[in-house]
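Participant: Give me a model of this one.
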Amino acid sequence: MSIDLRSDTVTLPSPAMREAMYQAELGDDVYGEDPTINRLQELAAERTGKEAALFVPSGTMGNAIATLVHAQRGRTVIAGDASHIYNYEAGGPSTLGGSPLRPVPNLSDGMLDLDKLRAELTDESDTHIAPAALVCIENTHNRCGGAVLNQSQIETIANLAHAQGVAVHIDGARIFNAAIALGVPVHELARPVDSLMFCLSKGLSAPVGSMLVGNKEFIRQATRVRKLLGGGMRQAGVLAAAGIIALEQMVERLAEDHKHCKQLAQGLADFPQIEVDPERVATNILIFQLRDSQQQPLTPAKTARFLQLAGKHGVLMGSMGEKAIRAVTHYGIEAEHITSAITGIRRALIDTDIE
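Facilitator: Reported below is the predicted structural model:
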């Protein structure tokens, strides 16, 4: 059996989730009559300290809805140049909403470059430039190795944006990982921003779904946009039941994933062919690179070959760009699996014949 570290999206629902899904009380959610959906939405709003919440099929749809509500056609959406919204969501703001998507550099810790952000917070005074409508930040930050933004960093960005009348949205696909890493309640991270999306289907291990939260007017508009995008589901309480278990039972255990990720990083740091810094591991995402005997990065072809061989040795991982490799710990991965993964990676390194 392979040890699957490609993503925390590969998790399977817990036994409690499966039982809850089987027993779920159902109704038509498009009419607002699914009691399990309603309970999940109330719980999500409560946990994040927002007025209301909306269940959506995916995190990408949740982010798309947020950009469509906050930004009007011809007004820019600002996002980090390494962000998921900018790189991996098919250009949603511009494709769906006619909003130019403007990148601002991400620093290595996931923070936005504040000087560049200030320059992009444009208003309507110059008719040549599309005014800014929304700033999107990511927490935890995927391409920055699961880096965490703390309350002070989020407040700094929010204060800059709000001073210019610009809204702020958090792509918080893994926001509960951030809260656990920081030792703070998630509502503290959500407090400075106008809206937040978080996934139930990653580390929280539900099979499907994400939540979008904000004030009541935002969620009212978001519900209409969800329908426009085809996200209005009927007896979706069968999915929401797993989401309730995710929020009630699966949050605190995220600390185990963080511990296992650190264990993996420390094990890989012993291999001279691997460039990795265990001290930078903050949550459940590890990004590392391979080096040759001259300490130069391996070519993309050899990196791809290593990943193929690691798979043959029972360890599945993903690429992050041409040369970086990503491994993600999650529910179902225990300490003994990490030990086995390190052994499999060692064998793959030998077979890759790194010179």
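
Participant: Going by C-alpha atoms from here, please, whenever you check contacts or count neighbours.
Facilitator: Fine.

Participant: got a list of contacts for the strand or helix carrying residue 66?
Facilitator: In the assignment (DSSP states H and E), residue 66 maps to helix 59-70. For helix 59-70, contacts defined as C-alpha atoms under 8 Å, 6 or more residues apart in numbering pick out 56, 77, 85, 89, 92-93, 96-97, 133-134, 167, 169, 171, 173, 195, 197-199, 209-212, 218, 221-222, 225-226, 229.

Participant: and what of stretch 241-260?
Facilitator: 13, 16-18, 20-21, 24, 36-37, 39-40, 43-44, 176-177, 180-181, 200, 203-207, 209, 281-284, 329-331, 333-335, 338.

Participant: The residues you listed in strands, which ones?
Facilitator: Secondary structure defined by DSSP state E assigns none of these to strands.

Participant: filter those residues to the buried ones?
Facilitator: For these, a burial check counting by 16 or more other C-alpha atoms under 10 Å picks out 13, 17-18, 20-21, 24, 36-37, 40, 43-44, 176-177, 180-181, 200, 203-207, 209, 281-284, 329-331, 333, 338.

Participant: For the nearest residue to residue 168 once chain neighbours are set aside, grab the count of nearby residues.
Facilitator: Distances taken as C-alpha to C-alpha, 6 or more residues apart in numbering place residue 135 nearest to residue 168, at 4.8 Å, with adjacent residues excluded. Residue 135 has 30 neighbouring residues, counting by other C-alpha atoms under 10 Å.

Participant: same question, the one 4 residues further on
Facilitator: Residues near residue 139, counting by other C-alpha under 10 Å, number 26.

Participant: quick one: contacts for the spatially closest residue to it that is not a sequence neighbour?
Facilitator: Spatial nearest neighbour of residue 139, chain neighbours left out: residue 172 (5.1 Å); criterion: C-alpha to C-alpha, 6+ apart. Contact partners of residue 172, counting by C-alpha under 8 Å, 6+ apart, are 138-140, 196-199.

Participant: Let's see this one next, to set against the first:
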Amino acid sequence: MIIDLRSDTVTKPTSEMLDAMMSAKVGDDVYKEDETINLLEEKIAKLFGKSHAMFFPSGTMANQTAIKLHTNPGEQVICDKYAHIYNYEGGGASFNSGVSCKLIDGHQGMFTSKDVINSINPPDFYHSPLSSLVEIENTTNKGGGACWDINELKNIRTVCNEHNLGYHLDGARLWNALVAKEETPKQYGDLFDTISVCLSKGLGCPIGSVLTGDEQFMTRALRIRKMLGGGMRQGGFLAAAGIYALDHNIERLANDHKKAKELGEQLKTLPSIKHVEPSETNIVIFEVQDNIDSNTFILKLKAHNILISDMGQGKLRLVTHLDYTNNMHDTVLDLLNTITF
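Facilitator: All right, here's what the predicted structure looks like:
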């Protein structure tokens, strides 16, 4: 039995989700004739209080579309040094939109409204890039699944309004934040111009993300998605998985959070572990002692069919998810106590 804790993207559809997918009513979405995609988009837009939503094959494509919506070539995006759009999207911001990133040295992937103010380039100083977009990631991947304080997000919204900046949320794991903080999608829809949410992480779908926003942005998003190659035909089979996940797999995220917290607490007791980041949701990031090679730790777990991720710079990551069962969890907790160096 393989226990895969590398990411929450490794899940496979349940039999119930497969049934929903196979019974989907489909059409050609490029003609906007796929009934199930239309239903998914309407459902997401309504949740966030937006007028439009658009189905994408990946969260990276949804984020890259949002960046292009808010910027012109030569401008600058303000984001955290841990941001997914900077670290894990293949340099797409520069390639697709011709923009640079102003990186904030935040805490666990999060920063303050004051940090944003200090990062805005003077608009009349033509030697520096024009600041045009603030990008937030919630939860923060490299920050260990940390959740933003919504009051700070409101403060940043005020700064964006005062300086005419766009405001985009990479909500790849926003569902986890909503459950952990007992918040609603509408609270975020009221704050952000555009929001991308992923269906293939905590919600367990095989593929898909959705970008939502109001008409002024989303009518242009259709053209950008086409340019990036994101127009799909009978994609309703995939959208049906998203509808099923939204109806059945959100509340259960609390189980993943509980397991992650228990894994974090167990890691803290091990002499081989130097530091464990606080875990609010389903991600645990930790470091081994300086005299232990992190790859050796990974290989010791792999020898027992447990897979985790190397995040670089000595940081290791494990992620709980839908396919990580109670029995698997007990096995991992027991095994951690037996690892010696």
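
Participant: quick one on the thing from earlier: the helix holding residue 66 of structure 1 vs structure 2, mean deviation?
Facilitator: Superposing on structure 2 places helix 59-70 of structure 1 at an average distance of 0.4 Å from its equivalents, by mean C-alpha distance after the TM-score superposition for structure 1.

Participant: Next secondary structure after that helix?
Facilitator: Scanning onward from helix 59-70 of structure 1 (DSSP H and E), the first element met is strand 76-80.

Participant: okay, the angle between that next one and helix 59-70?
Facilitator: 140 degrees (axes from the mean of the first three to the mean of the last three C-alpha atoms, to 10 degrees).

Participant: Tell me the residues of structure 2 aligned with stretch 312-332 of structure 1.
Facilitator: The aligned range for stretch 312-332 of structure 1 in structure 2 is 303-323, by TM-score structural alignment.

Participant: before we move on, the earlier item: pretty sure residue 83 is one of the things the residue nearest to residue 168 of structure 1 touches, is it not?
Facilitator: No: using C-alpha atoms under 8 Å as the test, residue 135 of structure 1 is too far from residue 83 to be in contact (11.7 Å).

Participant: follow-up on the earlier one: so for the match of stretch 312-332 of structure 1, what gets flagged as buried?
Facilitator: 306-309, 315-323.

Participant: End to end on it, go ahead and measure it.
Facilitator: In stretch 303-323 of structure 2, first residue to last residue: 20 Å (C-alpha to C-alpha, to the nearest Å).

Participant: Next: stretch 198-211 of structure 2.
Facilitator: 9 Å.

Participant: ok, back up a step: nearest to residue 120 of structure 2, of the buried residues of stretch 303-323 of structure 2?
Facilitator: Taking C-alpha to C-alpha as the measure, residue 120 of structure 2 sits nearest to residue 315 out of the buried residues of stretch 303-323 of structure 2, at 30.6 Å.

Participant: Contacts only, for the nearest residue to the closest one once chain neighbours are set aside.
Facilitator: Spatially, and ignoring its direct neighbours in sequence, residue 315 of structure 2 is nearest to residue 287 (5.0 Å; C-alpha to C-alpha, 6+ apart). Counting by C-alpha under 8 Å, 6+ apart, residue 287 of structure 2 touches 273-276, 294, 314-316.

Participant: Is residue 287 of structure 2 in a helix, a strand, or coil?
Facilitator: strand (DSSP: H, G, I helix; E, B strand; the rest coil).

Participant: Can you tell me what it aligns to in structure 1?
Facilitator: Using TM-score structural alignment, residue 287 of structure 2 sits opposite residue 289 in structure 1.

Participant: any idea how far that match is from residue 269 of structure 1?
Facilitator: 11 Å.

Participant: ok, residues contacting the helix or strand encompassing residue 85 of structure 1?
Facilitator: Under the criterion of DSSP H and E, residue 85 of structure 1 resides in helix 84-88. Contact with helix 84-88 of structure 1 is made by 60, 63, 79-81, 91-92, 101, 103, 138, 142-143, 171, as judged by C-alpha under 8 Å, 6+ apart.

Participant: And that helix against structure 2, how far off on average?
Facilitator: Taking mean C-alpha distance after the TM-score superposition for structure 1, the mean distance separating helix 84-88 of structure 1 from the aligned residues in structure 2 is 0.9 Å.

Participant: Now the element after that helix, going C-ward?
Facilitator: Toward the C-terminus from helix 84-88 of structure 1 - assigned by DSSP H and E - lies helix 92-97.

Participant: next helix or strand past that next one?
Facilitator: Defined by DSSP H and E, the subsequent element after helix 92-97 of structure 1 is strand 101-104.

Participant: by contact count, what packs against that next one?
Facilitator: strand 76-80, helix 114-120 (3 or more C-alpha pairs under 8 Å, 6 or more residues apart in numbering; DSSP states H and E).

Participant: can you give me the helices for the stretch 101-250 of structure 1?
Facilitator: Taking DSSP state H, counting those that start in this stretch, the helices of the stretch 101-250 of structure 1 run over residues 114-120, 151-163, 175-182, 186-190, 216-228, 237-249.

Participant: Serialize those helices to a markdown table and add fields for distance to residue 263 of structure 1.
Facilitator: What follows is these, written out as a markdown table (distance: least, C-alpha to C-alpha, whole Å):
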| stretch | distance to residue 263 of structure 1 |
| --- | --- |
| helix 114-120 | 34 |
| helix 151-163 | 27 |
| helix 175-182 | 15 |
| helix 186-190 | 25 |
| helix 216-228 | 40 |
| helix 237-249 | 24 |
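
Participant: Thanks a lot, see you next time.
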